[in-house]
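Chemist: for reference, the sequence and a predicted model appear below.
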Amino acid sequence: MSRRFPPVSLIGVPTDVGAGHRGASLGPEALRIAGIGQALAARGVDVRDCGNLSGPPNPWQPPVHGYRHLEQVVEWNRALMEASLRELRDGRMPVMLGGDHCLAIGSITAVARHCRDTGKKLRVLWLDAHADFNTNEVTPSGNIHGMPVACLCGLGPDALTRLGGDAPVLRPEQVRQIGIRSVDPEEKRLVKQYGLDIYDMRYIDEVGMKAVMQQALEGVDADTHLHVSFDVDFIDPEIAPGVGTCVPGGPNYREAQLVMEMIADTGRMGSLDIVELNPVLDTRNQTGRLAVDLVESLFGKSTLMRD
């Protein structure tokens, strides 16, 4: 099944500048130590590790006008946008090794521009415990890792919403959020106002993960570029403790595997974020190894040959 996938470029982005806990900056090395490159190569995927991007240090300052570290967040995202766009234009699949989830602004801005250039439709699957639809006016913390979906939909500072020149980068109907179980009080109002397509854990419990994924992938076809933004806190913290914002009650191992396998079955994944892995909070890289296991399933690993 690996023949469905283009060559992959791993792009490390070692920063926790958008997060509320330190440690996600170590995520890229934890994923490498867990063997992400070797695991994909073993599936027949052509893997190029581009190393880590460089950017400003985390100043660890309080919010200014509702944003923490906005200048540094912009700089990291611009570097990632440019690096991702280079790999896409070279016919490769960028796989971002984060880092915190604010970095999805840069990666998805690059993918959206590439889709405009190539005439592809863009669908984003946002696998996360959180909706990440805060703004500076409603955020409890000012941490920009809680704002990337809002920024991509045009709500936020120009430096981020117009990172690639055009805003909004996404329309809400292009995004499907899966596994959500933590939405801030005022964020709930924004989510409803903008009609975000959210499959929260209650809905998953009611209809099952297979039905959720069938709905989330409806309309994905040969003209679709599928971007997967995988926040490791999507998974239940009982099996994935190495994240900064644990929320109990997430998908279990088999549910998470089914998500990845059904995405792989489409053959349409063209880019991937892996974010919020925090090895400081992990147990012997348990969460890093689980993330790599799930990514293998995104690239076609399955129990039986199903073609």
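Modeler: Looks like it came in fine.

Chemist: okay, CA-based contacts and neighbour counts for the rest of this
Modeler: Will do.

Chemist: tell me the buried residues in stretch 180-197?
Modeler: Under the neighbour-count criterion of 16 or more other CA atoms under 10 Å, stretch 180-197 has Ile180, Arg181, Ser182, Val183, Asp184, Glu187, Leu190, Val191, Leu196, Asp197 buried.

Chemist: turn these into TSV, columns for distance to Pro172.
Modeler: Output for these, formatted as TSV (distance: CA to CA, whole Å):
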residue	distance to Pro172
Ile180	16
Arg181	19
Ser182	19
Val183	16
Asp184	18
Glu187	14
Leu190	11
Val191	9
Leu196	5
Asp197	7
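
Chemist: okay, and which of the residues you listed map to helices?
Modeler: Glu187, Leu190, Val191 (DSSP state H).

Chemist: can you list the residues you listed in CSV and add distance to Val259?
Modeler: Shown next, in CSV, are those (distance: CA to CA, whole Å):
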residue, distance to Val259
Glu187, 26
Leu190, 27
Val191, 23
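
Chemist: show me the strands in the stretch 201-307 of the chain, by range?
Modeler: For the stretch 201-307 of the chain, the strands defined by DSSP state E, counting those that start in this stretch occupy 224-231, 269-275.

Chemist: just say which of these is most tucked in.
Modeler: Scoring these by mean neighbour count under mean count of other CA atoms under 10 Å gives strand 269-275 as the most buried, with a mean of 25.

Chemist: okay, pairing it with this:
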Amino acid sequence: MKKHISIIGVPMDLGQSRRGVDMGPSAIRYAGVIERLEKLNYIIEDKGDIEIGRSNVDEGTTNLKHLKAVTEANTKLATVVDKVVESGSFPLVFGGDHSISIGTLAGISKHYQNLGVIWYDAHADLNTEETSPSGNIHGMPLAVSLGLGHPSLTNILGYAPKVKPENIVIIGARSIDPGEKDLIRSKGIKVYTMHEIDRLGMTKVMEETIQYLKDKTDGVHLSLDLDGLDPSDAPGVGTPVLGGISYRESNLAMEMLEESKLITSAEFVEVNPILDERNKTASVAVALMGSLFGEKLL
């Protein structure tokens, strides 16, 4: 990994319905992320937070909630991320809800021919306007990045799609909507549900993931939603799902990704301090970043 890291905060809470996740970037910083990464000899540039607009205008015929404001924020984010990648620094994005991945991937993918994506999440985030039960855009970013969804989202920075289905691995899924299941099957997207993690073990899952991506991608983005972990380890998330990945399994996954040297960008999303216990979830996020960037027990 590059020794320069650029941190970008995205205090976005418009992609979902529960308030508080806009304070996620501040909570992660408060949990000591900059100091922790500096101890690993990284040069950190904190670029501050993307400004999120508040829009209550009528969205017209769409049932996508806050479409205009979400699009504008992701366009700003994509522009910043694009410049970070161009500068040679490692983009590390803090959310905010998972709709911010639309902008992150838009800014990153233009620099790669075959960007790989590891989607570490309880949810597949493959809904579209037609399949979404809620209209919440945080359930759609992976579909949008595949070029499926509202044109204002899919065409951020003027190109689509951002990723190919064969370059995606979803890890930790345990809440998948019917429309998402159909899309996974039709596109042949590789998914390790909790069933596979329980049967195979995290070591095997990560070995297979790394092997699957390493020869056909020229960079790999890690998109880690804290609700991928079990709520007992990460309670401060908006859409918790029981039976998730443990904290220790997650640390192992990050350690294996660091050893693989595959990861070229990352984001940690859905930290909601209002729903948390003494900033536990932000602290977990920071610990996982430590492992991802080379922190060792010995």
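Modeler: Great, that's in hand. Since the structure is predicted, the reported quantities are computational estimates derived from the model, not experimental observations.

Chemist: please state their TM-score.
Modeler: Remark: TM-score between the superposed chains equals 0.95 [TM-score structural alignment, normalised by the length of the second structure]; 297 aligned residues with a CA RMSD of 1.8 Å.

Chemist: quick one on the thing from earlier: would you turn the strands of the stretch 201-307 of the first structure into TSV with distance to Phe133 of the first structure?
Modeler: Below are those laid out as TSV (distance: least, CA to CA, whole Å):
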stretch	distance to Phe133 of the first structure
strand 224-231	14
strand 269-275	17
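
Chemist: what sits against the most centrally placed residue in the first structure?
Modeler: Nearest to the mean C-alpha position of the first structure, by CA atoms, centre = their mean, lies Ser229 at 2.2 Å. With contact set as CA atoms under 8 Å, 6 or more residues apart in numbering, Ser229 of the first structure has these partners: Ala104, Val124, Leu125, Trp126, Leu127, Leu272, Asp273, Ile274, Val275.

Chemist: any idea which of those residues is closest to Leu290 of the first structure?
Modeler: Ile274 (11.9 Å; CA to CA).

Chemist: where do the strands of the stretch 1-150 of the first structure begin and end?
Modeler: 8-13, 47-52, 93-98, 121-127.

Chemist: out of the ones you listed, which is the most enclosed?
Modeler: Mean neighbours per residue, mean count of other CA under 10 Å, is largest over the strands of the stretch 1-150 of the first structure for strand 93-98, with a mean of 27.

Chemist: can you name the residues of the second structure that that strand overlays?
Modeler: Following TM-score structural alignment, the aligned partner range for strand 93-98 of the first structure in the second structure is 90-95.

Chemist: hmm, who's touching that stretch?
Modeler: If you take CA under 8 Å, 6+ apart as the criterion, stretch 90-95 of the second structure is touched by 1-12, 21-22, 24-25, 28, 81, 84-85, 104, 264-271.

Chemist: residues in contact with the residue mapped onto Leu196 of the first structure from the second structure?
Modeler: Aligned by TM-score structural alignment, Leu196 of the first structure pairs with Ile189 of the second structure. Contacts for Ile189 of the second structure (CA under 8 Å, 6+ apart) come out as Pro165, Glu166, Ile168, Val169, Ile170.

Chemist: try 6 Å this time
Modeler: Ile189 of the second structure makes contacts with Pro165, Glu166, as judged by CA atoms under 6 Å, 6 or more residues apart in numbering.

Chemist: likewise the one 4 residues further on?
Modeler: With contact set as CA under 6 Å, 6+ apart, Thr193 of the second structure has these partners: Gly172, Ala173, Arg174.

Chemist: for those, give me JSON lines that also has distance to Ser134 of the second structure.
Modeler: Output for these, formatted as JSON lines (distance: CA to CA, whole Å):
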{"residue": "Gly172", "distance to Ser134 of the second structure": "22"}
{"residue": "Ala173", "distance to Ser134 of the second structure": "19"}
{"residue": "Arg174", "distance to Ser134 of the second structure": "18"}
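
Chemist: out of those, list just those in strands.
Modeler: Residues of these located in strands (DSSP state E): Gly172, Ala173.

Chemist: perfect, that will be all.
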